[in-house]
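Q: Have a look; sequence and predicted model below, questions after that.
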Amino acid sequence: MQLGTVDRRDDRPPFRQIADQLRAAIERGELRPGDRLPSEATLIQHYGVARMTVRQAIQELRTEGRVVAEHGRGVFVQQPAPVRRLASDRFLRRHRDAGQAAFLAEADKSGVRPRVDQIEVTKTAPPADVRERLRLADDEPVVVRSRRYLADDRPVETAVSYLPLRIADGTAITEVNTGPGGIYARLEEAGHELGHFVEEVTARMPTTDERRRLELADGVPVLVVVRTAFDTGGQPLEVCDTVKAAPAYVLEYDIPAR
């Protein structure tokens, strides 16, 4: 890799010029995922700058999620998360009929190996916003299903589903393993035919716990998708709050023009 120089006439501070050059080398493929960046000493000597300047440049790349520091080994180009394209057809009944929950259908389309872990199932009172979305009485409990999704063994998403206990009780929804087709297949087996879904998408920085569970580098944002599932009569059946590693997803919506 050919390193450039710091132009003292440039309005950009030296650390940003160094970060820009290293970023460009990554984008050109001169530094590939898993490659180690030149050491601090090498960068200091080459650019003729202070150690703090080099560290600021590296921190900028870490904040962007492009590199990761490994204690005692150096700074390495980050392996990109598997990109999974979220298509608007992932909740079609044909996937449930084939025994695929939405995540498995997405993974199959994206060509990644799916896995689910950290599954927890509880019965409790829901948060106020979930109670409102599900149109529940003040004292009505819900089944809460929390889990983490991995693609090619990389964590890409956490999800928490809330379902009224009166609907989920007595079904495999209250079990760790919901069986083929997942939650939605079990709902339809219980006589609740799915009619439509509403998704609300926002973006933010992750909490400390979310960063840990999704193994995110500093500065990497998340997508938050809150989905409400309705039956054919318009009754809400489930609220699912998902937190997705932003670099791992492309949201794709096929919207009819008429």
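A: Received, thanks.

Q: alpha carbons only for contacts and neighbour counts from here, please
A: OK.

Q: Quick check: next helix or strand after whichever strand or helix holds A185?
A: Taking DSSP states H and E as the criterion, A185 maps to helix 182-189. Sequence-wise, the next helix or strand downstream of helix 182-189 (DSSP H and E) is strand 194-204.

Q: then this one, side by side with the first:
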Amino acid sequence: MAAKYEVVLKELSAEIAEMRAGDQLPTEQQLAARFSVSSMTVRRALEALINAKRIVGIRGKGTFVAEPSLTKRMTLASFTDSMRAAGRTARAEVLSAGVAAAGADVAADFGIESSASVYTVERLRFGDDTPLSIDSSRLPAELFPNMLGNDLTGSLYEILRRRYDVHLTRASSRVAAVLPTPREAELLGITVDQPCLQVIARGSLADGRVAEITRSIYRGDLYELLIEPEDQGAS
């Protein structure tokens, strides 16, 4: 005989499949009365759905059907390609774009002089109309003349391939769980206590030189990263 919480979980899961993202679920008390079980039993079922990223709880507001989770492979497939694979339309809002001297730390990352120029491009990335990540990319200016003259609302990797005939490979990716800053939370439409995924990724040229470093903050409630044993291609 199935445990009580499993019965609640099965019925709620079926109902959620028919609901739209953002729809609100009844309260724990309402569900407990409806299923004739304790609040603890309902809470256990809801926690299982939260862990499965089927629903999301917002403190003080309630529990809501979550947006379908998106998976990004840790390769050099662009955000645009990832959204296309998920049936979404990708777009980017340029938050800032400029060029400045690299400085000691950035110069060491790229193997260039500290006085050499480096582009910095910060963008808010959307899947359809949902903000999903904030990307801050750095690229050596000497490799990509007039980079800021391109349309930066699409894929940077596509620009590098089409305009500069540069095909990057993934040199490394460092992943960490972080909490967003107040500014990041506001841009992503989440609360400051919503865990996010930080990815610092480096793209390299055929000769091994690092040509791109991007720090990305992904919404932890909507995004998961797939890490596979071997590189499967470009990210």
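A: Alright, I've got the coordinates. Nothing here was measured: the structure is a model prediction, and the numbers come from that model.

Q: post-alignment, the helix holding A185 of structure 1 versus structure 2, mean distance?
A: Compared with structure 2 after fitting, helix 182-189 of structure 1 deviates on average by 4.3 Å (mean C-alpha distance after the TM-score superposition for structure 1).

Q: between that helix and strand 194-204, how big is the angle?
A: 160 degrees (axes from the mean of the first three to the mean of the last three C-alpha atoms, to 10 degrees).

Q: Could you pick out the longest helix of structure 1?
A: Counting by DSSP state H, the longest helix found in structure 1 is helix 14-28.

Q: for the helix holding A185 of structure 1, packing partners?
A: helix 93-97 (3 or more C-alpha pairs under 8 Å, 6 or more residues apart in numbering; DSSP states H and E).

Q: ok, now with 7 Å
A: With contacts defined as 3 or more C-alpha pairs under 7 Å, 6 or more residues apart in numbering; DSSP states H and E, helix 182-189 of structure 1 has no helix or strand neighbours.

Q: Which positions in it come out as buried?
A: Neighbour-count burial for helix 182-189 of structure 1, counted by 16 or more other C-alpha atoms under 10 Å, picks out G182, I183, Y184, A185, R186, L187.

Q: Could you do stretch 74-84 of structure 1 as well?
A: V75, F76, V77, Q78, A81, P82, V83, R84.

Q: now for the longest helix of structure 1, which elements pack on it?
A: So helix 14-28 of structure 1, by 3+ C-alpha pairs under 7 Å, 6+ apart, packs with helix 51-63.

Q: centre of the chain versus the helix it packs on, how much separation?
A: 26 Å (C-alpha atoms, centre = their mean, to the nearest Å).

Q: So what touches it?
A: Helix 51-63 of structure 1 is contacted from outside by 14-16, 18-19, 40, 43-44, 67-68, 217-220, using C-alpha atoms under 7 Å, 6 or more residues apart in numbering.

Q: what about burial for those residues, which qualify?
A: For the contacts of helix 51-63 of structure 1, buried by 16+ other C-alpha under 10 Å: 14-16, 18-19, 40, 43-44, 67-68, 217-220.

Q: Distance from the chain centre to stretch 83-101 of structure 1, please.
A: Worked out by C-alpha atoms, centre = their mean, stretch 83-101 of structure 1 lies 17 Å from the chain centre.

Q: Ok, stretch 247-258 of structure 1 next?
A: 16 Å.

Q: what do you get for stretch 59-70 of structure 2?
A: 16 Å.

Q: likewise stretch 24-43 of structure 2?
A: Counting by C-alpha atoms, centre = their mean, stretch 24-43 of structure 2 comes out at 32 Å from the chain centroid.

Q: Check stretch 63-76 of structure 1 too.
A: Centre-to-centre, stretch 63-76 of structure 1 and its host chain are 20 Å apart (C-alpha atoms, centre = their mean).

Q: Ends of it, what's the gap?
A: This stretch, stretch 63-76 of structure 1, spans 13 Å end to end (C-alpha to C-alpha, to the nearest Å).

Q: re the thing from before, what angle sits between the longest helix of structure 1 and helix 51-63?
A: Counting by the same axes, to 10 degrees, helix 14-28 of structure 1 lies at 40 degrees to helix 51-63.

Q: Quick check: what element follows helix 14-28 of structure 1 along the chain?
A: Criterion used, DSSP H and E; the element after helix 14-28 of structure 1 is helix 40-47.

Q: counting contacts, what elements does that following helix pack onto?
A: The helices and strands touching helix 40-47 of structure 1, judged by 3+ C-alpha pairs under 7 Å, 6+ apart, are helix 51-63.

Q: that older thread, let's have the contacts of helix 51-63 of structure 1 in a markdown table, adding distance to V116 of structure 1.
A: Shown next, in a markdown table, are the contacts of helix 51-63 of structure 1 (distance: C-alpha to C-alpha, whole Å):
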| residue | distance to V116 of structure 1 |
| --- | --- |
| P14 | 44 |
| F15 | 41 |
| R16 | 40 |
| I18 | 40 |
| A19 | 36 |
| E40 | 39 |
| L43 | 42 |
| I44 | 44 |
| V67 | 26 |
| V68 | 25 |
| A217 | 21 |
| D218 | 24 |
| G219 | 25 |
| V220 | 22 |
